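Visitor: here is a sequence with its predicted model. Questions after.
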Amino acid sequence: MNRTDRLLAIVLELQGRGRARADDLARQLEVSKRTIYRDVLALNEAGVPIVSTPGQGYTLMPGYFLPPLHFSVDEAVMLLLGSDVMTQAFDPGLAGAAGRAARKISAVLGEDVQREVQFLRDHLRLVERDPGGDETRGKLRTLRQATLERRTVEFRYYKPRGGGEARRVQPHGLFRLNTAWLLAAFDPDRAALRTFRLDRMEGLRLLSEPFERQPEFKLERDESREGRGLIVRALFAPEVAREVRHHPSYYVTRAQETLDGLLVTLQVRSPEEVLPWLLSWGSACRVLEPASLQARLRDVAQELLRRYP
């Protein structure tokens, strides 16, 4: 038995039996105990987590090996493309984990599957837009730690209009919507769950203050709509309908084609949240309701006329 086969045999033996002493391994593989010691050291240096307990022998760290998996080409491509996106979208800690996972998946694929998968990866790319750069990744790292350790954070939060406001919240989850990262958190001052865009946070700090998670919180619920009781309906001219679908507002809940154009429904807390997006479409957008938003748009139009007589 050559050395490579012997190293694999040691790993398989530990995986199958759970525990084995150097004497037993040496006898089974017909080598000396000194050889077993050297082989275990080599496996540890290669990243195989073998634990030695005096008087009891060797064991593999729990959870190191999964049951054998067999991936089709499509399954392997989806896993590896997903890991490519994760390496672009997350902070270095999780990005590194995604890269290592991809290498492990690639390593267990058959030679023919590896060739097909690599060909598809070379000709199919998912490019992640990363407008926040290092600043966003730093916030993600801090908020991920706060969520896992159940620690309160504080930051200054800037709404689309107006100055910043100091907030102290309890992070419950992170999610991505279009190109924006958002934090779902419980706000003790308001006794309610709220969502916060990471690109509107400044001075984010992780505090030592612990908290208990809200039992009713579930990230699969649309936490982003909670507290958004104002319904906005706007009609977009047919010539911009395609672009509106390609560049939707964060607050859009429905878009429906009609004979007159694209009818868009949004849910907001106040008109100011959606005002910049609506204005960006100029005369191609007509707000149908509420009346308060129509009045706000008239005020903006009059201010523009005063500036550009």
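Guide: Great, that's in hand. Numbering: from 1, shown residues only.
Visitor: every contact and neighbour count from this point should use C-alpha atoms.
Guide: Will do.
Visitor: show me how far the helix or strand containing V85 is from its chain's centre.
Guide: Using DSSP states H and E, V85 falls within helix 73-89. Mean-position distance between helix 73-89 and its chain equals 13 Å (Cα atoms, centre = their mean, to the nearest Å).
Visitor: list the buried residues in it.
Guide: For helix 73-89, the neighbour count (16 or more other Cα atoms under 10 Å) marks 73, 76-77, 79-81, 83-89 as buried.
Visitor: one more: stretch 85-104?
Guide: Those would be 85-92, 95, 98, 102, for stretch 85-104 by 16+ other Cα under 10 Å.
Visitor: and of the residues you listed, the nearest to A26?
Guide: Nearest to A26 among the buried residues of stretch 85-104, counting by Cα to Cα, is A102 at 34.3 Å.
Visitor: now for the helix holding V85, which elements pack on it?
Guide: Helices and strands touching helix 73-89, by 3 or more Cα pairs under 8 Å, 6 or more residues apart in numbering; DSSP states H and E, are helix 92-107, helix 111-123.
Visitor: now tabulate those helices in TSV and tack on distance to V268.
Guide: Putting the helices and strands packed on helix 73-89 into TSV (distance: least, Cα to Cα, whole Å) gives the following:
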stretch	distance to V268
helix 92-107	33
helix 111-123	40
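Visitor: relative to F211, which of the ones you listed is closest?
Guide: F211 lies closest to helix 92-107 among these, at 24.2 Å (Cα to Cα).
Visitor: also this one, for the comparison:
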Amino acid sequence: MNRLDRLFAILVLLQSKKFVTAERISEKFQISVRTVYRDVKALTASGIPISYEATRGYFIVSGFFLSPVAFSMEESSALLLMEKMVRALADKATAIQYTNAMTKIRAVMKGNQLELLDVLDESTQLQFQDIWQLQENFIPKVQQAIAHKKQLEISYKDKSEQQSVRLIEPIGLIFYAFGWHVIAWCHLRQDYRDFKLNRILSMKEPGGGFEKTDHLPVSHFMDNLPVKY
């Protein structure tokens, strides 16, 4: 990657995150931290309002907007493949939102790219079991609860078909063993629990925020999953 392409890629990365450390940029683009400093200085000199906050990293000052970027054919193909996987493995609401995002992406693509993408769309198919796809639109609700640290009230049916109502504080969403699982603090059990989304019968948002302030990171649960697939 030449320097001009790298500068543009760094700018896109900065726009995609609230904060980005010099070490993260260095790792992603395989350059030294000193080179990162020079690149950021070059972007600032060209008029990009980049600032820095100690311990958190670089950020673009609020109000700056980068014009729509162009996508390479390889990037577009990867996004198309992910769209098909989302349709197969997520719920309908998430699939619709991803398709809407793909429509916006297609709108900034060139004509010849669209033609090639249509060929790939018709030629790429997935075979999957219906039980993998969620019938209820729970993923967006769980994502919003995690992002805004909001409690959820769920009606849940366990492996033995026993039903219960739980007030939970969701901290992570994990796909493993061919199913979606929400990792959450359960107020009933006063401990973390792994709730499989396709066993949730209903979900409500009672409106309360998290009461527990020292939740474990999701990586802790990723390291201790019961299976490796």
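Guide: Okay, I see it. These numbers come from a predicted model, not from an experiment.
Visitor: let me see the TM-score of these two.
Guide: The TM-score (TM-score structural alignment, normalised by the length of structure 2) is 0.58; 168 aligned residues with a Cα RMSD of 3.4 Å.
Visitor: how about the strands in structure 2?
Guide: For structure 2, the strands defined by DSSP state E cover 50-53, 57-60, 152-157, 163-176, 179-186, 191-196, 200-204.
Visitor: and the fourth one, how far from structure 1 on average?
Guide: Same thing as strand 163-176 of structure 2. Here the mean offset of strand 163-176 of structure 2 against structure 1 after fitting is 2.0 Å, by mean Cα distance after the TM-score superposition for structure 1.
Visitor: which parts of that strand are buried?
Guide: Using 16+ other Cα under 10 Å as the burial criterion, the residues of strand 163-176 of structure 2 that qualify are 166-174.
Visitor: ok, now the third one?
Guide: Of the residues in strand 152-157 of structure 2, those with enough neighbours to count as buried (16+ other Cα under 10 Å) are 152-154, 156-157.
Visitor: of these, which is the nearest to M203 of structure 2?
Guide: For the buried residues of strand 152-157 of structure 2, the nearest to M203 of structure 2 is I154 (4.5 Å; Cα to Cα).
Visitor: gap between the nearest residue to that closest one once chain neighbours are set aside and L11 of structure 2?
Guide: Using Cα to Cα, 6 or more residues apart in numbering and skipping the chain neighbours, the partner closest in space to I154 of structure 2 is M203 (4.5 Å). To L11 of structure 2, M203 of structure 2 is 39 Å away according to Cα to Cα, to the nearest Å.
Visitor: please apply the same query to P170 of structure 2.
Guide: Taken as Cα to Cα, the span from P170 of structure 2 to L11 of structure 2 is 33 Å.
Visitor: and what of A107 of structure 2?
Guide: In terms of Cα to Cα, A107 of structure 2 sits 22 Å off from L11 of structure 2.
Visitor: same deal with Y58 of structure 2?
Guide: From Y58 of structure 2 across to L11 of structure 2, the span is 11 Å (Cα to Cα).
Visitor: which residue numbers in structure 2 does stretch 275-293 of structure 1 align to?
Guide: Aligned by TM-score structural alignment, stretch 275-293 of structure 1 falls on no residue of structure 2.
Visitor: endpoints of that stretch, how far apart?
Guide: Chord length of stretch 275-293 of structure 1, first to last residue, is 8 Å (Cα to Cα).
Visitor: nearest the geometric middle of structure 2, what residue?
Guide: Among the residues of structure 2, the one closest to the centroid is Q143, at 9.0 Å (Cα atoms, centre = their mean).
Visitor: find the residue closest to it in space, skipping its chain neighbours.
Guide: What sits nearest to Q143 of structure 2 in space, not counting adjacent residues and going by Cα to Cα, 6+ apart, is L173, at 7.7 Å.
Visitor: let me see the contact set for that neighbour.
Guide: 142-143, 180-183 (Cα atoms under 8 Å, 6 or more residues apart in numbering).
Visitor: show me which of these is closest to Q125 of structure 2.
Guide: The closest of these, once distances to Q125 of structure 2 are taken by Cα to Cα, is W180, at 21.7 Å.
Visitor: how many neighbours does that closest one have?
Guide: Residues lying near W180 of structure 2 (other Cα atoms under 10 Å) number 21.
Visitor: pretty sure it is touching G172, no?
Guide: No: using Cα atoms under 8 Å, W180 of structure 2 is not in contact with G172, being 10.5 Å away.
Visitor: need the helices for structure 1, in chain order.
Guide: Assigned by DSSP state H, the helices in structure 1 fall at 3-17, 22-29, 33-45, 73-89, 92-107, 111-123, 133-149, 241-246, 271-279, 291-307.
Visitor: redo the ones you listed as a markdown table? Include distance to R194 of structure 1.
Guide: Shown next, in a markdown table, are these (distance: least, Cα to Cα, whole Å):
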| stretch | distance to R194 of structure 1 |
| --- | --- |
| helix 3-17 | 46 |
| helix 22-29 | 57 |
| helix 33-45 | 46 |
| helix 73-89 | 23 |
| helix 92-107 | 25 |
| helix 111-123 | 39 |
| helix 133-149 | 15 |
| helix 241-246 | 26 |
| helix 271-279 | 15 |
| helix 291-307 | 23 |
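Visitor: that older thread, ok, which of the strands of structure 2 comes nearest E136 of structure 2?
Guide: strand 200-204 (8.5 Å).
Visitor: so which elements touch that closest one?
Guide: Counting by 3+ Cα pairs under 8 Å, 6+ apart, strand 200-204 of structure 2 packs on strand 152-157.
Visitor: now the strand it packs on on structure 1. Mean distance?
Guide: Compared with structure 1 after the fit, strand 152-157 of structure 2 shows a mean deviation of 2.7 Å (mean Cα distance after the TM-score superposition for structure 1).
Visitor: contact partners of that strand?
Guide: Residues from elsewhere that reach strand 152-157 of structure 2 (Cα under 8 Å, 6+ apart): 145, 163-170, 199-207.
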